[in-house]
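Enquirer: For reference, the sequence and a predicted model appear below.
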Amino acid sequence: MQIFKVGGAVRDRLLGKPVTDIDWVVVGATTEEMLAQGYRPVGADFPVFLHPKSGEEYALARTERKSGRGYGGFTFHASPEVTLEEDLIRRDLTINAMAEDDQQNLTDPYHGQRDLEDRILRHVSPAFAEDPLRVLRVARFAARYAGLGFTVAPETLELMRQLSDSGELEALTAERSWKEISRALMEDQPQVFIQVLRDCGALKVLMPEVDALFGVPQPEAHHPEIDTGLHTLSVLEQSALYKQPLTVRWACLLHDLGKGLTPEEEWPRHIAHEHTGLKLIKAVCERFKAPKDCQELALLVGQYHTHGHRALELKASTLLELLQSFDVYRRPQRFEEFIVACEMDARGRKGLEQRSYPQADYLRGAAKAAWEVAVQPLLEKGFKGPELGEALKRERLKALKAYKDAASA
């Protein structure tokens, strides 16, 4: 029995990055031998075991063969005869197909270390094209390591293009796709993930609503970058620079989908794109079964982001309606995420990345003014039920009018 550290732990150590998760592969062992040493089985499809003390995962060396469509369409073979090189060749990228023993002696049959040094994301073997999930994984790694200068090898991008054209991407489950998408959006440069998907034709398969934004012009006075797709990438980039949570990043990606529906004869204006985009945002969220908080914020940002930009001009009654739409009194955090999504949208414009955004503090102040209206005096006046709700609304409107007057004084 031989035990090797494999995959990301080896890659990140060689890159000088922190190693968080460690994967182990066991060569020359049987299931019975692993059980006899106290390892606990957890793998449903192939032999994976938990170490009796550390709880880390140890997998028997295995080979795999394509047997159906999609991510799960494989049969696996694990036996003591499977070599380390045979196990490594089934992996996606050369930089993930290295192993080392407990003395840090490197096993690198597919030149992953050379590709690390050359900053290349390259597939290990033609079997790469058998697993459609790898299109998303490579794009995610591109987003993670773009800051270090990594790019996708042309021949790997071509395989990704073939996979995108084959119909295999449509066999991916919503759960698997969302897992990769959500992880990619939380990388340092999530806009690279979207760009790589577009470069290989996967974006038009997975998110045609986002792909449709590229080539759609906007008024240059507000959008010096002009192209709506490039603007979307810039907004996503800003959301990462400002370390925003997944909910905000997802909303930033989808906020302008309505502009993809504007007839060409109306370009570069996009009247009512906030409303026309809602059905597209909903469709994308449902396609990937995005978590409820991501769905809710994306829809709200899509509908109201132009309200955010015009916050200082809004009537007090419109401000009140905006606050109520967000249920701001019970869910203040969601309104805060809306505010920062609007700010990312404002900053995601060529040459305007450092612009100030006074609307943010203005909206926070408006929410505070409405929130501070006390209920108790209204109860003491005998208001209850629907009448209490109306009275509270009137008092909040008064407070917002006073806030607006003070802000403009």
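Expert: Structure's in. What do you need? Since this is a predicted model, take the numbers as computed values, not measurements. Residues are numbered from 1 along each chain as shown.

Enquirer: Please make it C-alpha for all contacts and neighbour counts, starting now.
Expert: OK.

Enquirer: Just the buried positions in the lengthiest helix in the chain, please.
Expert: Scanning the chain for the helix with the most residues, using DSSP state H, yields helix 385-408. Under the neighbour-count criterion of 16 or more other C-alpha atoms under 10 Å, helix 385-408 has 388, 391-393, 395-401, 403-404 buried.

Enquirer: again, but for stretch 315-333
Expert: Quick answer for stretch 315-333 (16+ other C-alpha under 10 Å): 316-317, 319-320, 322-323, 326, 328, 332.

Enquirer: and if you look at stretch 56-66?
Expert: Using 16+ other C-alpha under 10 Å as the test for burial, stretch 56-66 gives 57-64.

Enquirer: need the residues you listed in a markdown table with secondary structure, can you?
Expert: Converted to a markdown table, the buried residues of stretch 56-66 look like this (DSSP: H, G, I helix; E, B strand; the rest coil):
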| residue | secondary structure |
| --- | --- |
| E57 | strand |
| Y58 | strand |
| A59 | strand |
| L60 | strand |
| A61 | coil |
| R62 | strand |
| T63 | strand |
| E64 | strand |
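
Enquirer: okay, now the one to match up with it:
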Amino acid sequence: MQIFKVGGAVRDRLLGIPVTDVDRVVVGATTEQMVAQGFRPVGADFPVFLHPKTGEEYALARTERKSGRGYGGFTFHASPDVTLEEDLIRRDLTINAMAEDDQQNLTDPYHGQRDLEARILRHVSPAFAEDPLRVLRVARFAARYASLGFTVAPETLELMRQLSESGELQALTAERSWKEISRALMEDQPQVFIQVLRDCGALKELMPEVDALFGVPQPEVHHPEIDTGLHTLSVLEQSALHKQPLTVRWACLLHDLGKGLTPEEEWPRHIAHEHTGLKLIKAVNERFKAPKDCQELALLVGKYHTHCHRALELKASTLLELLQSFDVYRRPQRFEEFIGACEMDARGRKGLEQRSYPQADYLRGAAQAAREVAVQPLLEKGFKGPELGEALKRERLKALKAYKDKASA
């Protein structure tokens, strides 16, 4: 029995970056031998075991064969006869198909170290095209390592294009897709993920609503970059630069979907795109079964982002309506994330990345003014039920008018 570290642990050590996950492969062992040594079997699909002391995962070396559509359409074969090289060849990229023993002796049959040095993401074998999830994975790795200069090999991008055109992407489950998308959005350069998906035709298959934004012009006075798709990439880039959470990054990706529905004769204006985009945002949310907080923020940002940009001009009554829509009294964090997404939208414009966004603090102040209206004096005056709600609304409106007067003085 031989044990090797494989995949990301080897790759990241060679790159000189922190190793977070350690995967191990066991060569020359049977399930019975693993159990006899105290390893606990987990997973029904293939033989993976938990170490009796550390709880870390160890997988028997295995081969796999395509047996159906999608990510799960494979049969696995594990036995003591399977070699390390046979296990490594089933992996996606050469930089993930390296192994090392406890003395850090490298096994690199598919030239992963060479591709690491050349900063290339290259598939290991033609079997790459059997797993549609790998399209998303490669795009995610491109986003993760873009800052190190990594690019996708042309022949790998071509295989990704063939996969995208084959219809296999439609066989991916919402859960598997969301896992890759959400991880990619949290990388340092999530816009690279979207760009790579677009380059291989996968964006059109997975998110046609986002793909439709490319080539759609916006007024140059507000958007020097003009192209709505490029603007979306820039907004996503800003969200990563400013360390925004996943909810904000998801909202940034979807905020302008309505512009893809504007008739060409109305270009470059996009009247009421906030409302026309809501059905598209809802469709994308549901397609990937995004978490509830991501779904809610994406819809709210889509609907109200132009309100945020015009915050200083809003009437007190409109301001109150906005605050009520976000339930800022019980859910202050969601409103803060909304402001963050809108600021990213404002900064995601060519040459305007560093400009100030006074609307952010103005809205924070407005929310605070509304929150400070006390309920107790109204209760003491005898208000209750719906009447209390109306009285509270009147007092908050009064507070917002006073806030606006003070801010503009």
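Expert: That came through fine. Being a predicted model, the structure only gives us computed values, none of them experimental.

Enquirer: Okay, helices next: where are they in the stretch 151-300 of the first structure?
Expert: Shown for the stretch 151-300 of the first structure, the helices assigned by DSSP state H, counting those that start in this stretch span residues 154-166, 174-185, 190-199, 203-206, 208-211, 228-241, 246-254, 273-276, 278-287, 292-309.

Enquirer: which one of those helices lies closest to F46 of the first structure?
Expert: F46 of the first structure lies closest, by C-alpha to C-alpha, to one member of the helices of the stretch 151-300 of the first structure: helix 174-185, at 18.3 Å.

Enquirer: And the contacts of the closest one?
Expert: If you take C-alpha atoms under 8 Å, 6 or more residues apart in numbering as the criterion, helix 174-185 of the first structure is touched by 133, 136-137, 139-141, 143-144, 190-191, 193, 246, 249-250, 287-290.

Enquirer: Can you give the distance of stretch 186-195 of the first structure from its chain's centre?
Expert: Chain-centre distance of stretch 186-195 of the first structure: 8 Å, with C-alpha atoms, centre = their mean, to the nearest Å.

Enquirer: That should have said stretch 164-172 of the second structure, apologies.
Expert: Between the centre of stretch 164-172 of the second structure and the centre of its chain there are 20 Å (C-alpha atoms, centre = their mean).

Enquirer: measure Q2 of the first structure to A78 of the first structure for me?
Expert: The spacing between Q2 of the first structure and A78 of the first structure, counted by C-alpha to C-alpha, to the nearest Å, is 14 Å.

Enquirer: What of V42 of the first structure?
Expert: 15 Å.

Enquirer: Check A341 of the first structure too.
Expert: In terms of C-alpha to C-alpha, A341 of the first structure sits 48 Å off from A78 of the first structure.

Enquirer: When those two are compared, which one has more neighbours?
Expert: The neighbour comparison of A341 of the first structure against A78 (other C-alpha atoms under 10 Å) goes to A341, with 30 against 20.

Enquirer: In this structure the more buried one contacts L254, no?
Expert: No. Between A341 of the first structure and L254 there is no contact under C-alpha atoms under 8 Å: 10.9 Å.

Enquirer: quick one on the thing from earlier: how about the helices of the stretch 151-300 of the first structure, which one is nearest P18 of the first structure?
Expert: helix 174-185 (17.4 Å).

Enquirer: residues touching D199 of the second structure, list them.
Expert: Going by C-alpha under 8 Å, 6+ apart, the list of residues near D199 of the second structure reads L157.

Enquirer: Confirm V26 of the second structure sits in a strand?
Expert: Yes. Per three-state DSSP, V26 of the second structure lies within a strand segment.

Enquirer: Please name the residues that touch it.
Expert: 1-4, 58-61.

Enquirer: closest to Q33 of the second structure among these?
Expert: M1 (9.2 Å).

Enquirer: Quick check, central residue of the second structure?
Expert: Geometric centre of the second structure, nearest residue: L185, 2.7 Å, by C-alpha atoms, centre = their mean.

Enquirer: That one -> the first structure?
Expert: The alignment partner of L185 of the second structure in the first structure, by sequence alignment, is L185.

Enquirer: And for K303 of the second structure?
Expert: So, by sequence alignment, K303 of the second structure is matched to Q303.

Enquirer: Isn't its match up against A272?
Expert: No. The pair Q303 of the first structure and A272 does not pass the contact test of C-alpha under 8 Å, sitting 9.3 Å apart.

Enquirer: Look at those two and report which has more neighbours.
Expert: Taking Q303 of the first structure and A272 together and counting by other C-alpha under 10 Å, Q303 has the greater number of neighbours (21 against 13).

Enquirer: which ones are touching the aligned partner of G8 of the second structure in the first structure?
Expert: Structural alignment (sequence alignment) places G8 of the second structure against G8 in the first structure. Residues near G8 of the first structure by C-alpha under 8 Å, 6+ apart: 19, 21-23, 96.

Enquirer: Now rank these by neighbours and give me the top one.
Expert: For the contacts of G8 of the first structure, neighbours were counted using other C-alpha under 10 Å, and N96 has the most, 26 neighbours in all.

Enquirer: Columns distance to P126 of the first structure on top of the contacts of G8 of the first structure, output as CSV?
Expert: Converted to CSV, the contacts of G8 of the first structure look like this (distance: C-alpha to C-alpha, whole Å):
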residue, distance to P126 of the first structure
V19, 29
D21, 27
I22, 26
D23, 24
N96, 15
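
Enquirer: in the second structure, which of these remain in contact?
Expert: Retained in the second structure: 19, 21-23, 96, out of the contacts of G8 of the first structure (criterion both residues aligned by sequence alignment, their matches' C-alpha atoms under 8 Å).

Enquirer: List the ones among those residues that fall in helices.
Expert: Per DSSP H, these never map to helices.

Enquirer: Pick out whichever of those sits closest to Q162 of the first structure.
Expert: So of these, ranked by how close each gets to Q162 of the first structure (C-alpha to C-alpha), first place is N96, at 21.8 Å.

Enquirer: Now do the strands in the stretch 51-200 of the second structure.
Expert: 57-60, 62-66, 74-78, 99-100, 106-107, 120-121, 151-152 (DSSP state E, counting those that start in this stretch).

Enquirer: could I get those strands as TSV with distance to E85 of the second structure?
Expert: Listed next are those as TSV, based on distance: least, C-alpha to C-alpha, whole Å:
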stretch	distance to E85 of the second structure
strand 57-60	13
strand 62-66	10
strand 74-78	13
strand 99-100	9
strand 106-107	8
strand 120-121	19
strand 151-152	23
